[in-house]
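K.L.:
Give me a model of this one.
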Amino acid sequence: MKVHFISPDGETTQTVEAKPGDNLLEIAQNAGQPLEGTCEGQMACSTCHVIIAKEWFEKLSPASEDEEDMLDLASGARRTSRLSCQIDLTEELDGLVVHIPAESRNMQGI
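P.N.:
Model (predicted):
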């Protein structure tokens, strides 16, 4: 299955291979995307915040209350924002489109 990452400027797209059960944060980090994931998936930060393309957002399992609380702290959060550490890929997510927020690039100094 494929996951498509779109850079903050919307110009660059990176397509990576994944398999069901893979965690989106790990896939992004392995692909060199600028997501920190400082808390290592414990939902104690929002450094793995991503914006899911609108057409894919409803296909995700709903965010937990804890995740929603962390997203309230994410700079640049939008209605389709999620923490990538909380998204495990399923067959239904083949072709998922993920936008990397500008704030992620800035955190990494890119």
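K.L.:
rest of the way, CA atoms for contacts and neighbours
P.N.:
Noted.
K.L.:
Can you get me a residue count around residue 30?
P.N.:
The number of residues packed around residue 30, counting by other CA atoms under 10 Å, is 10.
K.L.:
Now do the contacts for it.
P.N.:
Applying CA atoms under 8 Å, 6 or more residues apart in numbering to residue 30 gives no contacts.
K.L.:
Let's compare: structure for the following, please.
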Amino acid sequence: MAYHAIDSLERFAAEHGTNESLADLELSSIEVMTSSGPASWTDVLLEQLKEMDPGVKEVTDFSGLKPIGPRLTGDILILPIDGFGIGQPHSNSTNDGSIPEAALLKHKFRGSWRDA
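P.N.:
Sure, this is the predicted structure:
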């Protein structure tokens, strides 16, 4: 993950003409999320999962785990959406204010880094 994020930041620095120092780089929220946030995390995990299981082709191979439960691929445990992401209207997670039995925590998706 670290190398992926560094590569992304170096690419953004080149695109923004800030090759001397990443400290001078000013990224949009979308650029932060794609270089080191959830989209980047998903890309890195998907590549690792493909190496462990040649049958894995897309992120959607792990969609809909809710009725089945967690899935272990190599040494990576993929949780159903309610295991980590309740309250997300875009993901078919439980979003009615209740806390399902499968919930391990609630990610509040505050984006606190935006105010830093």
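K.L.:
Once they're superposed, tell me the TM-score.
P.N.:
The TM-score (TM-score structural alignment, normalised by the length of the first structure) is 0.26; 58 aligned residues with a CA RMSD of 5.2 Å.
K.L.:
Find the helix or strand that residue 98 of the first structure is a member of.
P.N.:
Applying DSSP states H and E as the criterion places residue 98 of the first structure in strand 96-99.
K.L.:
Summarise which helices and strands whichever strand or helix holds residue 105 of the first structure is packed against.
P.N.:
Taking DSSP H and E as the definition, residue 105 of the first structure sits inside helix 102-107. Helix 102-107 of the first structure is packed against no helix or strand, with contacts defined by 3 or more CA pairs under 8 Å, 6 or more residues apart in numbering; DSSP states H and E.
K.L.:
Go through that helix and flag the buried ones.
P.N.:
For helix 102-107 of the first structure, burial by neighbour count (16 or more other CA atoms under 10 Å) applies to 102-105.
K.L.:
Give the burial count for residue 16 of the first structure, as a bare number.
P.N.:
Residue 16 of the first structure has 15 nearby residues by other CA under 10 Å.
K.L.:
try residue 14 of the first structure
P.N.:
Residues near residue 14 of the first structure, counting by other CA under 10 Å: 15.
K.L.:
what does residue 25 of the first structure give?
P.N.:
24.
K.L.:
go on, residue 68 of the first structure?
P.N.:
16.
K.L.:
Now do the one helix or strand residue 51 of the first structure maps to: which elements does it pack against?
P.N.:
Secondary-structure assignment from DSSP H and E places residue 51 of the first structure in strand 49-52. Judged by 3+ CA pairs under 8 Å, 6+ apart, strand 49-52 of the first structure is in contact with strand 81-83, strand 96-99.
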